[in-house]
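Undergrad: here is my input; please provide its structure:
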Amino acid sequence: MSSLESGGVTAAPSRRLWLQVTAVCWFLVLLDGLDLFVYGATLPGVFKDKAFGLTPAVAGDIGSFNTFGMLLGALAAGVITDRIGRRKIILTGVVVFTLSAAVCGMAPNVPVFGVARFTAGIGLGVLLPTAISMVMEYAPAARKNIAVTFLMTAHQAGGAIAGAVAMNIVESLGWRSVYWFGAAPVVIAVPAILFLLPESLTYLLASGRTERAQRIADRFGVSLAAYAPEPDAAKRRGKVSELFTPALRSVTVLFWIASFGGLLLVYGVNTWLPTMMRAHGYNLGSAISFLLVINLGGIVGMLVAGRLADRFGPRRVTVIWFVATMFGIGLLAVHMPLWLTYVDVFLTGGFLFSAQTLIYASVATYYLPSIRATSLGWVSGIGRFGAVFGPWLGGVLVAHELSNWGFTVFAVAALIAAVMVALVRARPVSEATGSAEPVPATG
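TA: From the prediction side, this is the model:
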């Protein structure tokens, strides 16, 4: 008897299944964060390598190439993932960015190094939205948001590891060693994907691969009924036009603008916070430590936001979090006692990074399973324009000695993101209806 019909297995997601998927994806997103942040962490060592010949101006261009590659990767994932499956895309993304890291480690010149960072960006852009989609599919309904925010703590942890490794081995082993450190885990990552990460059951059923889906369901003791695709799912899979049906077009545009604002903040603040704080009168040591504090706040904020989103709905918490980010960044323009500034920076990080993550969690509740990965890929891809614009905008303000205006501009970006999410209707699409019509739901 098929588990679509059997009452002998649970119809709810298996705890073992969703924890296994979350654990594998957490490790992969950790590698994603490590590879993303390793560039900034190694730049001082690269600049000291006079024989290599990287200049600050070219370094900025390469940083932009990497971000543009992420944009292309996210958009490509959004189109392809719902057609060929999540597992292949995740495997491809990991292989691309880890091999690119290895190429960076042995790059004979700057052009090869730049191309490798661009291709790494494509792999990074492919992985993140697809991993989020996988985790949300397998997490229990009451734990989907905490699953996503927990997943994103790996990104911040990867950044912290990149900084720690660079600080400890660049002087003794050279900057290239850090890229080899980032590439080495591919020998663990690929087997983990092949042997521990199951394919999306929703994708397999929608594409008619019932036997393979059945084998996975039997292995984990779950019913395929919990993952059955909605009617006409095969016609929707991978179609960007499905994001612009009458029921969804305004939702899509509003989330795209919010994601643009959110990633503008994440990348703009992460890039320019130390410089802006130093221009505001803090010494160099304090200014750099603010970057560590804001990212630590981000990890704590992810876990808090996820729990609240599961209770009150991700959209509602996202709005509140962006408003809190606006006030937190605005307060940084006020020269306060150092301890109070640290508190503000920590809290701002808690709101800022998790607000952007909650956009992804919110998006997943507004689109049916057949186009969920498409919607996440595109909201991530469009947001990458903000990731390019934020650092550029901060650089313009700093170059014109308008650092204080930077706090105001970033606060306004947080307000715009909050307004965009608030304007999204409060009735997300229900997977249970099997249609694109909205039904009552929280937040």
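Undergrad: contacts and neighbour counts: CA atoms only from here.
TA: Noted.
Undergrad: give the buried residues for the host helix or strand of residue 124.
TA: In the assignment (DSSP states H and E), residue 124 maps to helix 110-138. By neighbour count on 16 or more other C-alpha atoms under 10 Å, the buried set for helix 110-138 is 110, 113-138.
Undergrad: please give me the structure for this one as well, since I'd like to look at both together:
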Amino acid sequence: MSESSRLSGRTGDHALGRRSLIWVVTLSTLALMFDGYDLVVYGTVVPTLLDDPSQLGPMTAGEAGALGSYALVGVLVGALTAGAVGDWIGRRRVMLVNLAWFSLGMAATAVAPTVQVFGAFRFLTGVGVGALVATVGALVAEFAPQGQRNRLNAIVYSGVPAGGVLAALIALVVPDSAGWRPLFWIGALPLVTLLPLAWAKLPESPKWLLARGRVAEAQAQAARTGIDLPVDAAAPGAERGHVGFGALVRRPLAWPTLLLGTMSFGGLLLTYGLNTWLPKIMQDNGYGASYSMTFLLVLNLGAIVGGLCASLVADRIGAKRVVASTFVLAALTLALLPLDLPLGILLVAVAIAGVGTIGTQVLIYGLVSNYYPTRARAAGVAWCAGFGRLGGIVGPILGGVLVGAGVGGTTAFYLFGGISLVGALVTSLVPGVGHDEEAASSPAAPRSDSSTVSV
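TA: Okay, here's the model as predicted:
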């Protein structure tokens, strides 16, 4: 949309707009760092829970695996719930409620007396995690300037693997004599640190207020935050049509929503499958157990650095092309991992595989966040985070089946590579012609960036 079509009373305070954006990005990133911490910290305490029945009671390996999936099921529930209400009640409320929910869930898990209670609290914690993952993308997309949206979304969603790295490092630092419970108490810190800060500094989205027809509030919030509003901001109900999930199941969003959900399913299948089984597969391929943490750290650090670099390209040529390319990149590098490569080259390949798998999922969140109109954005991100989480559940199971069947790491890597190629194909099918994202409701010319559609 041209500059002339925006409000003349746009505040013009670019410094204020930058400060608001910095707060949104910083608070969202920290929230997802704690989310990543939660999703990884369980794996660091499993050996203790299995070896010491005095902690929660006797536990089999099968029960430990089931406990690990409870949080993922909770994430699915939380994401879909946030999508159902986020486009109706706003981004800020969902963020604040679920920061508290997540923190209290971690604190409750830290004092769980039995396996059953521990599992229940892991599920409830996952609900808060899913709601946050599904909401921050919508919030950042509505504050980020055009041309920076993919980069800023990549920064925010890189908080998840960064939190995973943090969990692994803290687990190494905390002495064994302290037990496993302090690790979950650390996960509860947002209740007394991040939540008060978010309450004071996290703004509501002016664009969401406008989309709900709350024009005066939208204009006042735009003045407070330095965020520009689109043309027709004086017209009540600037975005007409179905809201939330109701918009996703109707034309023109139904078909791309199915494709975007499938992309997220594949991305999270690869993310969780590799994070769970890469050390074991490489160990079976002849590498010592001491390399396990090294491979995981390289995989996730590669995802963070590579994902951020790829997001810069996505802002220039469109996220759709970049996501398709990184899926192909994953397929190529996964095919190299079973080969007898020198260790240095192998670590580089693992890092690039991290870009093509975990990094691709980060880019998918950015693509999805910017694809939908404001009235359906939270639901769209929630759908992809929630449906995609099924891939996060399937990935470790699929890897376990392959490892248990003794088919070897080569087959597993080739299968994951094939899934990457399917992801690239699905990405190429996503429609890229739509309306100007900021337009009130009238059709506009197709955008040069083929990664967004709005109605």
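Undergrad: before we move on, the earlier item: tell me, the helix holding residue 124 of the first structure lands on which residues of the second structure?
TA: Mapping helix 110-138 of the first structure onto the second structure (TM-score structural alignment) gives residues 115-143.
Undergrad: circling back to that earlier point, compared with the second structure, how much does the helix holding residue 124 of the first structure deviate?
TA: With mean C-alpha distance after the TM-score superposition for the first structure, helix 110-138 of the first structure departs from the second structure by a mean of 0.6 Å once superposed.
Undergrad: so after that helix, what's the next helix or strand?
TA: Later in the chain than helix 110-138 of the first structure, the nearest helix or strand by DSSP H and E is helix 144-173.
Undergrad: mean distance between that following helix and the second structure after superposition?
TA: Averaged out, helix 144-173 of the first structure is 1.1 Å away (mean C-alpha distance after the TM-score superposition for the first structure).
Undergrad: in the second structure, which residues correspond to the following helix or strand past that helix?
TA: Going down the chain from helix 144-173 of the first structure, the next helix or strand is helix 176-183, by DSSP H and E. With TM-score structural alignment applied, helix 176-183 of the first structure matches the range 181-188 in the second structure.
Undergrad: can you list contacts of the matching stretch?
TA: 34, 37-38, 41, 102-107, 109-111, 170-171, 174 (C-alpha atoms under 8 Å, 6 or more residues apart in numbering).
Undergrad: by neighbour count, which of the residues you listed wins?
TA: residue 102 (30 neighbours; other C-alpha atoms under 10 Å).
Undergrad: which residue lines up with that residue in the first structure?
TA: So residue 102 of the second structure corresponds to residue 97, using TM-score structural alignment.
Undergrad: next, its match: secondary structure please.
TA: helix (DSSP: H, G, I helix; E, B strand; the rest coil).
Undergrad: distance of the residue lying closest to it once chain neighbours are set aside from residue 279 of the first structure?
TA: Excluding its sequence neighbours, the residue lying closest to residue 97 of the first structure (C-alpha to C-alpha, 6 or more residues apart in numbering) is residue 120, at 4.1 Å. Between residue 120 of the first structure and residue 279 of the first structure the computed distance is 33 Å (C-alpha to C-alpha, to the nearest Å).
Undergrad: with residue 377 of the first structure instead?
TA: Taking C-alpha to C-alpha, one finds residue 377 of the first structure at 37 Å from residue 279 of the first structure.
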